[in-house]
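Peer 1: the sequence isn't on hand, but the structure is:
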């Protein structure tokens, strides 16, 4: 077995969180090795929208200009359409996301997920990190002197780094192997996504969200002719986007009476797979142990209906980096502030996403009437609106707004 002892940090998973952390640690002179099971990053329908607070995290990490130069696409407007509101009224209530720049927030940034992974992989290597792809048979043993065993290019290898960072996604192998408990909410609905080209005619600066009939729809442009589309739908409709013609049926669902110009989306050309997944939240109360720290989806993920995955990952990276650079004695206690901040952050985002899910991914006359009623009550200031948490960050709103009774009130309406 080939042994290596000269790497201070081993990061498992060379996706966005793992490669971003590898980049910023390597820039600080820390010896990092990235281990990745895939040979090529492919489109699995993952997060591609960075909220305003997530963009701010990339700025703090020194990665924003790199993303922008490589094709990162800013959005400027958000419109909430739907069958509970007249299109003209919805457009009169447009959210100008550039208005937050005076408060230090740039508008949302979109970029194809595999492209962002490839870009950050290259940045990590440029900064001095080592990247090994095609890794198999991974085994991690936690402890004061953690151990990482794996196979690469047919050779069994063993690392003894000072710290292992798990950035290996929702089904984290490392999390399971080191025994960190994951909590999980029940699935409320399903979500499908697909990248679509040839959407010229759809405004390149406009993202939309809304509910019509039995779908909750979302659209996030990546350029003047490319849009990432999503549809949330009921679990009882689980076969809706299954089968060989699922791409055509997915696009057909974007013939939306409530959205002017939706034909530009519905008539687009599929540019990637149409995949579906559950919306459930997961979280870990203590995303670290002796010699191991979890970041990104490995530490728990938010219901994707509010698109917080990338922003969560970049904040994880920033906090963990800062702690590691402030104190080079990487004992478990060092990461307690990260766990505490993340626990409350994820709780607030969990409640925010649940509000969106109950309000927008329940269907029928009663659900439509509830959406209209909540819209009116919010305009009067009689119902809490936690949606800004999904744009400018969960820590910006007062803690008392994130009260479970809000969900009870919604369900009772």
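Peer 2: Right, received. Where do you want to start? Source: prediction; values computed, not measured. Numbering: from 1, shown residues only.
Peer 1: from here on, just use CA atoms for contacts and neighbour counts.
Peer 2: Fine.
Peer 1: buried sites along the helix or strand containing residue 408?
Peer 2: In this structure, residue 408 sits in helix 405-412 according to DSSP states H and E. Using 16 or more other C-alpha atoms under 10 Å as the test for burial, helix 405-412 gives 406, 407.
Peer 1: before we go on, here's another structure to hold up against the first:
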């Protein structure tokens, strides 16, 4: 819904809102809510209608939300509406091979009991998080949600940004934020180039039900074609993110459900007893893409529009939410100082904060995928010994646990305790 904007910082151009956010997925709505908390109005331009976004079959993913992301959603009054659907991740076990493989005795074991803050994170299905963010936007007077609308042009002037819409209308704001995914039109229109490549891997994603309780333990098994993640969900279910080469994934995904499970079972093992599908199956191509700049005149990128990485560490959404929290922090500070929230100095603060961290994370996930997605015996011995060495040193292990929880480094205000 519409709301009067906060105190004007610029004169000479009328604005429909302080921020125009292109992209109605997860990061776009989260940014709109974070901006509203800072007294800034937003218009979220979503290419899809709400009915599509809220359909159970729209996106089958479950997200491993780091503790810092949970804190942020709590500050935005979103977590309270989804907490009953979340599953705490009490432990993470990383092994080199499938479950039950006698050769996979060396690995990493992270236990939330080793840190004071509680569970490292929470597993939450997309369908619950997406609906909660949409409902929160509807309830926020400072946010306007435009559905089924696309941007065809953007024009930057000294006083603000004008976006031209496919419907024939236009909108004006102080700043435009691209939250429109890896093929970001916002970035392309700003002539921001990208660096990246395909991994020639596809993630097979589904939810399974199993006989034995998972105990809140997340598993990551590294196998030659790609990693297999088994992530705990409520009600004796787990989310599966299963990476295979493109050709193999296409062949597996074409199989009937029972044949699909017959391929999964030997990779999965029997440590959770008998398994069955608990919903639809999905596939997602895997690759790395990094915007060469996160900013342009009166423009910023967040989430996959800025960086898309391999899901090997489950950090894609967490990195996007950290972008959102950092940008909201920078814009709120600028507003309090009476600065133009889209000035080059303000936007550069955001880029300085986030670009190095995300580039490092992308490089790390790329290295891990290349290191583990093979069956070279020398590499296998080296990586197994390396994991065992980290696991044997409590201080190093706790450092990795805190990193997985997202509570290290310079945290934006929304992610602080």
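Peer 2: Structure's in. What do you need? Quantities reported herein were computed from a predicted structural model and do not represent experimental measurements.
Peer 1: the helix holding residue 408 of the first structure packs against which elements?
Peer 2: If you count contacts as 3 or more C-alpha pairs under 8 Å, 6 or more residues apart in numbering; DSSP states H and E, helix 405-412 of the first structure packs onto helix 336-360.
Peer 1: now the element after the helix it packs on, going C-ward?
Peer 2: helix 365-379.
Peer 1: who does that following helix touch, helix- and strand-wise?
Peer 2: Against helix 365-379 of the first structure (3+ C-alpha pairs under 8 Å, 6+ apart) you get helix 336-360.
Peer 1: give the other helices and strands that the helix it packs on contacts.
Peer 2: helix 309-326, helix 365-379, helix 389-392, helix 405-412.
Peer 1: equivalent range in the second structure for that helix?
Peer 2: Mapping helix 336-360 of the first structure onto the second structure (TM-score structural alignment) gives residues 348-372.
Peer 1: after superposition, how close is the matching stretch to the first structure?
Peer 2: Here the mean offset of stretch 348-372 of the second structure against the first structure after fitting is 1.8 Å, by mean C-alpha distance after the TM-score superposition for the first structure.
Peer 1: gap between that stretch and the chain center?
Peer 2: Centre-to-centre, stretch 348-372 of the second structure and its host chain are 14 Å apart (C-alpha atoms, centre = their mean, to the nearest Å).
Peer 1: report the buried residues of that stretch.
Peer 2: For stretch 348-372 of the second structure, by 16+ other C-alpha under 10 Å, it's 348, 350-351, 353-355, 358-359, 361-362, 364-366, 368-369, 371-372.
Peer 1: how about stretch 38-48 of the second structure, which residues are buried there?
Peer 2: Buried, per 16+ other C-alpha under 10 Å, within stretch 38-48 of the second structure: 38, 39, 40, 41, 42, 43, 44, 45, 46, 47, 48.
Peer 1: what is the end-to-end distance of that stretch?
Peer 2: 27 Å (C-alpha to C-alpha, to the nearest Å).
Peer 1: need the contact partners of stretch 133-148 of the second structure.
Peer 2: 1-5, 26, 29-30, 32-33, 36, 39-50, 77-78 (C-alpha atoms under 8 Å, 6 or more residues apart in numbering).
Peer 1: equivalent analysis for stretch 93-106 of the second structure, please.
Peer 2: 107-110, 217-223, 267-271, 372, 380, 384-385, 387-388.
Peer 1: residue 200 of the second structure: how many residues sit nearby?
Peer 2: For residue 200 of the second structure, the neighbour count with other C-alpha atoms under 10 Å is 12.
Peer 1: tell me how far it lies from residue 379 of the second structure.
Peer 2: In terms of C-alpha to C-alpha, residue 200 of the second structure sits 21 Å off from residue 379 of the second structure.
Peer 1: then residue 288 of the second structure?
Peer 2: 23 Å.
Peer 1: leaving out chain neighbours, which residue sits closest to the counterpart of residue 182 of the first structure in the second structure?
Peer 2: Matched by TM-score structural alignment, residue 182 of the first structure corresponds to residue 194 in the second structure. Leaving aside its sequence neighbours, residue 194 of the second structure sits nearest to residue 291 (C-alpha to C-alpha, 6 or more residues apart in numbering; 4.4 Å).
Peer 1: got a list of what the aligned partner of residue 295 of the first structure in the second structure touches?
Peer 2: Superposed on the second structure with TM-score structural alignment, residue 295 of the first structure falls opposite residue 302. By C-alpha under 8 Å, 6+ apart, the residues touching residue 302 of the second structure are 27, 177, 178, 179, 294, 320, 323, 324.
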